[in-house]
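K.L.:
any chance you could fold what I've pasted below:
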Amino acid sequence: MPTIGLSMIVKNGGSDLRYCLSSVRSIVDQIVIADTGSTDDSIAIAKEFGATVIPCVWNDHYAEARNVALAPVTTDWVLVLDADEELSPEAAAALPDLVASTPENIGGYQLTIRNYANAVFASVTGSLGHRNTDSFERAKNALTHSEHILCRLFRRDPSIYFTGRVHEAVEMQIHRAGLRTVVSNLLILHYGTLAEHCNYDKKQHRYYKLLRTAVEETPNLPHLWVQLAITERNTYNNLDAALECTRRAVALDPGALDAWSLLGEYLGEKKEHQQAIEAFHHLPDVGDWGITKAWRIGDHLHDLKRFKEARAMYIQAVDRARKSRQPLPQEFLTTIESRIGYTEVRIGMRTVGFRKLIHARDSTPMVLSNHERLMKAYVSVQDDRSAAEVAEATLKYWTSEQLYGRAIALLRRINEDARADRLAEAGLQQFPDSNYLRNMAFV
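P.N.:
Down below sits the predicted model:
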């Protein structure tokens, strides 16, 4: 039977490490951990499991650290995990037989990384957040999960090692060795996004520094430009830089779907709707990409007031979502239903449109956009009274100065000044320093 070794890099992973090592304890013959400076109990926990722990100086280079953890491994196969990950029980049961039956021309296996999250619309690039129905103890309270695949199981061979300062990988070396990688049905459970992350800003700044260095060293790798685009936009709010990064990525690889998706998203933020539509048209019509393509194009057609075309795209999104191999969150589905309803109202299909809008709002009342879309629909047909009632009812679930102000303004438009004054008073109790609401109270 082929032997299996676990190779890891760890720094202060103590809160998760015991779970990780326990998930593979019965199937691995060797554990090697490169520790990059832990100050918690990570090293002690690793030694409880018989791990070889190697001090590793951190030089802002993930592949370098991975290879430090890889060098002492003597087993036939290498499994790579992070401290906040576990191998699923099913994967642990199947892995030994998998490697035992592997043809000689296969050098590694792609494993699915399932990322759990508490956000309804959480996703990683290219994968929507699907409704979580897993019963794993640590995952059962997560709202959603999204997935991506990485080569985390490969033959131990001197010619197979990690490359890349960040987003390090072994696939290139496997292929250079004349071997190939294949997708397996093994599942890694990733819990890191469920944790409260301390020093988030500092971590992101360090990550940004690594990415900048990596793209300077290897500017021909599109996936690095994609990650740099995400960091520019999400961490530094630099939309123009993010756009430039995504354009570099699609120029390097016209088949980079994640880059096209981000390009469409960022163009949309710039109100370049037609260009955004053209970017999203590069996505396929199947899977999560197909769902994303349909509803994103629908949104841009909507913003161009091409409501019939937008409705058709939203209906496609719903049809594709129903065919998804994993269920999507109800909150996501109702936002699409609400979009369909709004476009129907705008093209004159008022009865069915309002029915969808009201159903979407009532099915998931904590989704603010569904309230807002219903309100806008009533305004579009000049039914200010119904719009005011929706606005006032929304405050049962969401409160902000802007929401109070919108409800007050609508009430004044239908001459309900007494209700508007009471609402302004309630708003000022919640936001006593709001000059905006104070002015609304004395119109």
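K.L.:
C-alpha from now on. contacts and neighbour counts both.
P.N.:
Fine.
K.L.:
so what's the most centrally placed residue in the chain closest to, chain neighbours aside?
P.N.:
Among the residues of the chain, residue 123 comes closest to the average C-alpha position under C-alpha atoms, centre = their mean, at 2.1 Å. Once flanking residues are discounted, residue 123 sits nearest to residue 129: 4.6 Å by C-alpha to C-alpha, 6 or more residues apart in numbering.
K.L.:
next, the structure of the following sequence, for comparison with the previous one:
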Amino acid sequence: MPEANFVKEGNQEILISVCMIARDEEEYISKSIGSVIKYVDEVILFDTGSKDRTAEIARQMGARVFHGNWEEDFSIARNESIRHAKGEWILVLDADEEIDAESGTQLRKLVRNRGVDAFEVTVKSELPESDAVKYDEVVLTRLFRNRPNYRYELSVHEQIRPSIERSGGVIEKSSVVITHHGYSRTNVQGERSRIERNISLLQKALVKDPNNPYFLYQLGSTYKYAGENKKALDALLRAESEDRGRLSLSIREKLYVKLGQINLDGKNYIDAVRLAEKALEINPLNDIAMLVAAVSLLFMNKGAEAYRYLQRIQKLTVRSLRDDSILEKLISVCRSLDFSG
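P.N.:
Down below sits the predicted model:
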């Protein structure tokens, strides 16, 4: 592959820098850089110890590559990548993420807005095919001005938003979408389990800050993803207890959905419905919460109420369910039991 160099030099404007961190991501790195390269002015890759061709591939595609050790802290790595950026704006992208053309073309328009310091984007994480849901969505601040006081915090599930807010920065929403492929993979960094790594980092973070509802939520979510529902329930209940308004609405919505799912699995149908309804108070369009409520109500012999939830799902133009077969089967059950009248 011939070496490319798209970094602008001299008096040419470097408006947007993409900042990435990676280790042993040769399978994905070219797709990630390739998806964004035409919309930005430089790509920075901070490599934390790859043993494969990750750094070589990135360099051949025109990225400026820097090397350092993995310190068991994502914020340290993120901030090191940002330190090398020359652009006026930073776009943070993971090595297993891609940005589509529609979103890419928006970037330069967004950063011309003088009254804004950062933008939220939607990160859609693909889930394994065994999951009933196609993807998990989360809104994150990933596009922001390159300022020395804007830096990442937290060793895992790191965030830039708190430092921007403390500095009085203005954050606005955008329609930019980033697709994340990582959750459909079991391993990270070549060999190590993603679940094992994240649990270890979250447990270390909770030693320092044992009542942090965000860490507790992420720990519970990771245990749930691993199929350890008892540990997940304990951590998520603690997150709910310690929340007291500290979690964002989007995280609180996900917390209630996950608690509802676990209670449904544990046949605690009354609690499952209650928690699903709390999620729907935050987001009335959450189809997973509707599904949890509908299935729980069916088990409670409240088919008419279940059918109304299923009808609400059916009317949604955008659903996160992997396919409609589950929905169709449940509606068929309601109709066969004459709950649809």
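K.L.:
what's the TM-score once they're superposed?
P.N.:
Overlay of the two chains. TM-score (TM-score structural alignment, normalised by the length of structure 2): 0.84; 322 aligned residues with a C-alpha RMSD of 2.7 Å.
K.L.:
thinking again about what came up before, was I right to think the residue nearest to the centre of structure 1 contacts residue 145?
P.N.:
Yes - shown here, residue 123 of structure 1 and residue 145 form a contact pair, counting by C-alpha atoms under 8 Å, at 7.4 Å.
K.L.:
now do the shared contacts for these two.
P.N.:
residue 129 (C-alpha atoms under 8 Å, 6 or more residues apart in numbering).
K.L.:
if we can go back for a sec, isn't the residue nearest to residue 123 of structure 1 up against residue 144?
P.N.:
Yes - Residue 129 of structure 1 lies in contact with residue 144 (C-alpha under 8 Å); the separation is 5.4 Å.
K.L.:
excluding its backbone neighbours, what's nearest residue 147 of structure 1?
P.N.:
Residue nearest to residue 147 of structure 1 in three dimensions, not counting chain neighbours: residue 114, with 4.6 Å by C-alpha to C-alpha, 6+ apart.
K.L.:
again with residue 379 of structure 1
P.N.:
Spatial nearest neighbour of residue 379 of structure 1, excluding adjacent residues (C-alpha to C-alpha, 6+ apart): residue 387 at 6.1 Å.
K.L.:
who's in contact with that neighbour?
P.N.:
Applying C-alpha under 8 Å, 6+ apart, the residues contacting residue 387 of structure 1 are 374, 375, 376, 377, 378, 379, 410.
K.L.:
how near is the residue nearest to the centre of structure 1 to residue 78 of structure 1?
P.N.:
Residue 123 of structure 1 sits 28 Å away from residue 78 of structure 1, taking C-alpha to C-alpha, to the nearest Å as the criterion.
K.L.:
before we move on, back to that, which one of the contacts of residue 387 of structure 1 sits in the busiest neighbourhood?
P.N.:
residue 374 (27 neighbours; other C-alpha atoms under 10 Å).
K.L.:
that residue contacts residue 388, correct?
P.N.:
No - counting by C-alpha under 8 Å, residue 374 of structure 1 stays clear of residue 388, with 10.7 Å between them.
K.L.:
where along structure 1 do the strands fall?
P.N.:
4-10, 30-35, 52-55, 77-80, 85-87, 106-117, 130-131, 144-155, 180-190 (DSSP state E).
K.L.:
of all these, which lies closest to residue 319 of structure 1?
P.N.:
Proximity to residue 319 of structure 1 (C-alpha to C-alpha) singles out strand 130-131 among the strands of structure 1, at 15.7 Å.
K.L.:
quick check: closest non-adjacent residue to the counterpart of residue 195 of structure 2 in structure 1.
P.N.:
By TM-score structural alignment, residue 195 of structure 2 lines up with residue 204 in structure 1. The shortest distance from residue 204 of structure 1 to any non-neighbouring residue, by C-alpha to C-alpha, 6+ apart, is to residue 235 (7.1 Å).
K.L.:
do you know how far the one you found is from residue 206 of structure 1?
P.N.:
11 Å.
K.L.:
now swap in residue 251 of structure 1 and tell me
P.N.:
Taking C-alpha to C-alpha as the measure, residue 251 of structure 1 falls 27 Å from residue 206 of structure 1.
K.L.:
likewise residue 19 of structure 1?
P.N.:
27 Å.
K.L.:
when these two are compared, which one has more neighbours?
P.N.:
Higher neighbour count among residue 19 of structure 1 and residue 206: residue 19, with 16 against 12, using other C-alpha under 10 Å.
K.L.:
just give the closest residue to that one, not the sequence neighbours.
P.N.:
residue 86 (6.8 Å).
K.L.:
in structure 2, what sits opposite the one you found in the alignment?
P.N.:
Using TM-score structural alignment, residue 86 of structure 1 sits opposite residue 98 in structure 2.
K.L.:
now do residue 38 of structure 1
P.N.:
Under the alignment by TM-score structural alignment, residue 38 of structure 1 pairs with residue 50 in structure 2.
K.L.:
could you report the neighbour count for that match?
P.N.:
Neighbours of residue 50 of structure 2 under the rule other C-alpha under 10 Å: 19.
K.L.:
if anything else comes up later, I'll come back, but that's it for now.
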